[in-house]
Structures are given as structure tokens and as C-alpha cells.
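S.K.: what follows is a predicted protein model with its sequence.
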Amino acid sequence: MARVISVEAERFPIAGTFTISRGSKTEAEVITCTIRQGSHIGRGECVPYKRYGESMDGVRDAIEAMSERIVGGLGRTALLDAMPAGAARNAIDCALWDLEAKISGTPVAKAIGAVPARTLETAYTLSLGEPEAMAAQARANAARPLLKVKIGGDNDIARIQAVRQAAPQSRIILDANEGWTDDNIVANLAFAAEQGIALIEQPLPAGSDAILRHIAHPVPICADESVHEAKDLETLVGLYDAVNIKLDKSGGLTAALTLRDRARDLGFGVMVGCMVGTSLAMAPAVLLAQDADFVDLDGPLLLARDRIPGLVYQGSLVSPPDTALWG
């Protein structure tokens, strides 16, 4: 039976403003790919990211350009060669996974060996701001066991100290989004270690991080912008201690599974993260993250409105997706 594919641009308001070192946003802009085959429907969501040269229109066009091949029966493995890694491939790949699960009756969790899928503890993200404002965010979320703190500026030591004092019991991930420099990274790392920080994400710009091979890592350092696919990993050995896997970077769950397994083989810690999207984008990542060292899948917690049905969050715990949502 022939497939039918459709693509839709959607926007979901963020609760307040979400700020990182590269700017602020007040809504999550997502692209949803839907593939129908008979009475079965598969869906996938992606979040175009300007940092990687993506736009809403560009990603939508890239998906639509694949329509004829998808309708003709293109599978996930062939998709890896047909499209580059990125948001567009992610939306199609996840829609195909969902469609396959609906047709076969085999849940994605079982297909990838993630059974029984368990509830995970996710980080909760605090936006970049002045130290006092970040302390207020931290104080309001101090009961959460894991906080991810956006930093990346000249005043980061004050920010780190303010957040740590406001949330003394929480484990903390710092995410600099490429905002540190060779001049301040050693001092920032040392202070982070003094404050008991658990992990630091992408302190330096991708491709300008050679110093990481020659300085101490008193806190483990995780690659984010520096890693997209499994082929990126070899060059990161000796620079980073962990990698952040995001479906929008890897180009879908299929490639992300390969990336995760190769990262483990090379001795990297594994974090599974997300862009700011809805539960539909998080659902496959929850299954990918079943054995992750760190989980950062709080996108829906940052939204004023999520999809219905969505993932079930209880505090910082996120449950595996119900098949009515995905998979």
C-alpha cells in the first residue's frame, strides 16, 4: 500500500524566555513529518537549529524534496545515505520508526532492546542571565536532583557560585555553548571543580578546542556542538570525556543508536540531550537514553503548552512514551 507524506511547521510557546550564550527565544519552532500507510500513521518532530545552518523553510523543503522517495518505500537504512545528518533527516527517520512500530505491532523500545523501558531522571535547564537572576531560577528549582545551567560569558564564575549557593544539593551540569576561551577555561574549570560541578558541556567553539588535549579536566568535559555522527568520534578522543547525543544533530534515532554504541566502544560517557521541542521530539530520545550517564530531555517542561498526549513528567522524572504518542 502506498505511503502518503505530509510536513507541517508548528510553534509552541515557551514559558517565559529561554536564553543561551547565542541568544533568546520565546517559542519552540518545530517541523513535524507525518507518513501514512493505509490506516497506520507515523510521526517525527525536529527542531531546525540556526547554529547548524538550518531554518524552518530549509528543513521543510529538504523533507518535501524526499517525498517521492519516501512514498516509493525508502527505508531508514537507505535514508542515511540519501540525506545528510540534521533536523530534516531526524523528522523522517523518527516518522519511519513510528510507522514501522504501528504496522508490525512491535514497539520501538523492543526493537532497539530498550525493554523494559524505565523512568529516567532528566536535567532541568536554567537560562543564562545575571548571577542574581540565575540564583533565583536555581532557588526555585533547588529540589530538582539535576540542573543544567546555561553559561558562556565573562562573568561565569559569579554565575556558577550564585547557582551553587542557591541549589546546594543539586548535581549541576554547566553548558557554555562554546562561550569560553583559551584565556579563561583553566580558571573556570578549576572553580567548577571547587563547586562540585558534575559535567561541563562544550566550553570552547567546535574546531577551536585543541587546548583540551593539553589541560587538566578536573570536571569531565562533554562534546555537544563538536559531535554529530559516529564518524566525528575518533578525532574527539583525548579532547572530551563524554558526548551529548541529540537526534536533531545525528539525523534520527537510527544514526543515534550507532553513535551511542561507538561512543561506548571508545570509552566516552554518554549524555542524551535535546533541542527545545515537544514530547513528540523527546519520545524517541527517552528510549535512546535508557542507559545514558546523563539525561537532558526537559524540552516539554520549558513549554507553556505541550502536545496532547505528551510524555508524563513527575518532577524531574520522565516516563517512557505511550504508544499513542510515539513508538
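M.R.: Here it is on my side, so go on.
S.K.: only C-alpha atoms from now on, for both contacts and neighbour counts.
M.R.: OK.
S.K.: which stretches in the stretch 151-300 of the chain count as strands?
M.R.: Assigned by DSSP state E, counting those that start in this stretch, the stretch 151-300 of the chain shows strands spanning 171-175, 199-201, 221-223, 242-245, 269-272, 294-295.
S.K.: got another, please set it beside the one above:
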Amino acid sequence: MESDRPPLIVTAAAERWPVNGSFVISRGAKTHVDVVVCTVSDGTHQGMGEATPIYYEGETAENCITAIEAFAPAHDRFNQQILLDDMQRGAARNALDCALWDLACKQTGQPLWQQASLPEPRALTSAFTISLSDPAQMEADARAAADTHSLLKLKLSGSDDHERVAAVHRGAPEARLIVDANESWNDLDIAAEARILAQWGVELIEQPVSAGRDDLLADVDSPIPLCADESCHTSADIAALAPYYQAVNIKLDKAGGLTESIKIADAAEQAGLKIMVGCMLSTSLAIRPAFALAQRAQWVDLDGPLLLAQDRKPAMQFAGGEVMLEA
């Protein structure tokens, strides 16, 4: 019986990981990332989960730890469903949820993909992010990345974007391209922007408009699929997004865990939307559950550890533009 099991022992701590150089998007530059690491123990086995606070939603490592420390004592015997029912979505819930999945793997000896009824893992092509900069720098960064990465993701700002995409294409003419507008195209003719970017082979446009203003995409005839990112948090969002987008970017931190992320994937597929699985800046501990879900995705963007000065051990393997489980 559930009540016969010992209470779960939960701890949470913040860690700071330096970025390799700086990571620049339209909202600003980051030189480090603060993550929350949660452990959940049954007294015999221990599971671990990592989450990155969503800074643009007001999350910090400190308030995530506070949320975990408030939830755990009030729910000493909890599971994924109780998390979904009783804890707000976000990075704190993601850290707990992923720790629970890891604990279940340790208890049963099963790998995560079997525990979560996901496809057996294979190596996946992952995007590599080209940070927002002037066109010349982005061209140089793309040229340097092209030797090892066949899929590049460009950060855009709503200004001089054509020049940036053209420059990246010059630097890496054989690379597949994704662009992330980071909500910066509210005042632009999005269909016209997409037609221009199509000449450089761009195959996906992430979050062209601000979250909550998705209706700006009504009747937009884009030759490139549009992908909801900041607008997509939970499975309940899919029905409202389906008229405006052709794909959704699922991030475990936004969704509040692997459990809800699987529900988003189910809802997206039922609505006829394609799936991208992305990440925040993070170590391999956070990428492992996202990688399990990414087996269902058409686009994968799990380069978070590659953007750090160093990664956690054991690390995911990144080679030849692909990401795979550690040996």
C-alpha cells in the first residue's frame, strides 16, 4: 500500500555553471547559468533531476528551491500525478518530476525510455545555437560550427535578421537552418519575412510573435512552418495554438517535467502538429530526460551542455552533430 512506503527524502540545491564565452539572445547575454538539482530518495535508491529556472517568467534558483522545500514536507509520499495536481508548472516541478523518474529507474533497473513508454533511444541530430551578434560574427561562428554540426539554430532580434541569416548561410552553406525570433516580429509582415528567409533554406521559425499575441499569425501564409515556444507550456495550450502554428517546441522546464511534456507531445500529435524538443542552458543531467522524449520529435535542440565551459559527468555524448546517451 502507498501508506506503507517510507516517506521520500527530498533535497534541492543551486549550482552555477559558466557559459563558454557568452550566450546572447534578443533578451540579453548570459555568462553563466544557475540550475537547481533535486534528489529524491526512498532510503535505498536515489534519483536526481536538474532544472533551469525560467528567468523571463520570474523564476530564480532560490525561489525554485523554496517551492521544492515547501512542497516535499506536505507531500511525503508523492508521485508524478500528485506533482501535476498540486504543484505549479515550471523548473521546480521539473526538477522533482525528473528526479522521480530517475528514482523509478533505479528502483526497477529499467531505462527511462521503458519506464516512460517512449521509443528505444537512438542517436539524434541536434541543432547547435548561433548566438545573436552582428552578421560578420554570426557568419564566422557558423563557419566554425559547420565542420561538426549539420543543423544550426540562429537567434534573431527583429532587426537586421535578413543580413544575419544570409551571413550564416554564407558561412555554412550546406547546413540546415532553424531561426528563433524570440517573440520579436510583432510589427513585421511575417509571411514576407518567411518568404525572404526561405531562399536560404530556413526550415522552421520559432516564436515569431509575443506569447499571448498568437492571433497575429491568423491567416499568415508562411512557406516555412511556424513553431510555438514561449506560447506553449502545457498540453492544455495545444488546442488554442493549433490554428496558428505547425509545430511546438517542448521544453521540460516550461512544462514542469517529463510527465507533462509527454502529454504535450500526445496532444500535439493528435492536433497534427510537429514536435521540436528543446532545452535551456543546462548540463547533461537535464538533457537525459529531454533526449528520451526527443525520440518522438522532428526537430531536436539539445545543445545546452555544448554552450557551457564544462559539463557534468556522466555526460551525454555529442559527436558529429548528434547527441546520444553516454556509453
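M.R.: Noted; the coordinates are in hand. Computed from a prediction, not measured in an experiment: that's the story for all the values here.
S.K.: work out the TM-score between the chains.
M.R.: The TM-score (TM-score structural alignment, normalised by the length of the first structure) is 0.95; 321 aligned residues with a C-alpha RMSD of 1.3 Å.
S.K.: related to what we said a few turns ago, so which of the strands of the stretch 151-300 of the first structure is the most packed in?
M.R.: The highest average neighbour count among the strands of the stretch 151-300 of the first structure, using mean count of other C-alpha atoms under 10 Å, belongs to strand 242-245 at a mean of 28.
S.K.: where in the second structure does it fall?
M.R.: Mapping strand 242-245 of the first structure onto the second structure (TM-score structural alignment) gives residues 247-250.
S.K.: how close does that stretch sit to the first structure?
M.R.: Mean deviation of stretch 247-250 of the second structure relative to the first structure after superposition (mean C-alpha distance after the TM-score superposition for the first structure): 0.1 Å.
S.K.: any chance you could list what contacts that stretch?
M.R.: Residues from elsewhere that reach stretch 247-250 of the second structure (C-alpha atoms under 8 Å, 6 or more residues apart in numbering): 206, 225-229, 232-233, 261, 264-265, 268, 273-278.
S.K.: export the strands of the stretch 151-300 of the first structure to a markdown table and tack on distance to T32 of the first structure?
M.R.: Formatted as a markdown table, the strands of the stretch 151-300 of the first structure follow (distance: least, C-alpha to C-alpha, whole Å):
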| stretch | distance to T32 of the first structure |
| --- | --- |
| strand 171-175 | 27 |
| strand 199-201 | 28 |
| strand 221-223 | 27 |
| strand 242-245 | 20 |
| strand 269-272 | 21 |
| strand 294-295 | 23 |
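S.K.: A15 of the first structure is nearest to which of those strands?
M.R.: Shortest separation from A15 of the first structure across the strands of the stretch 151-300 of the first structure is recorded for strand 171-175, at 20.2 Å, computed as C-alpha to C-alpha.
S.K.: average distance between the closest one and the second structure?
M.R.: Looks like 0.4 Å for strand 171-175 of the first structure (mean C-alpha distance after the TM-score superposition for the first structure).
S.K.: can you name every helix or strand that that strand contacts?
M.R.: Applying 3 or more C-alpha pairs under 8 Å, 6 or more residues apart in numbering; DSSP states H and E, we find strand 171-175 of the first structure packed against strand 146-150, strand 199-201.
S.K.: can I get those in a markdown table with distance to T235 of the first structure?
M.R.: Shown next, in a markdown table, are these (distance: least, C-alpha to C-alpha, whole Å):
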| stretch | distance to T235 of the first structure |
| --- | --- |
| strand 146-150 | 26 |
| strand 199-201 | 17 |
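S.K.: nearest to A283 of the first structure, out of the ones you listed?
M.R.: So among these, strand 146-150 is nearest, using C-alpha to C-alpha, at 19.8 Å.
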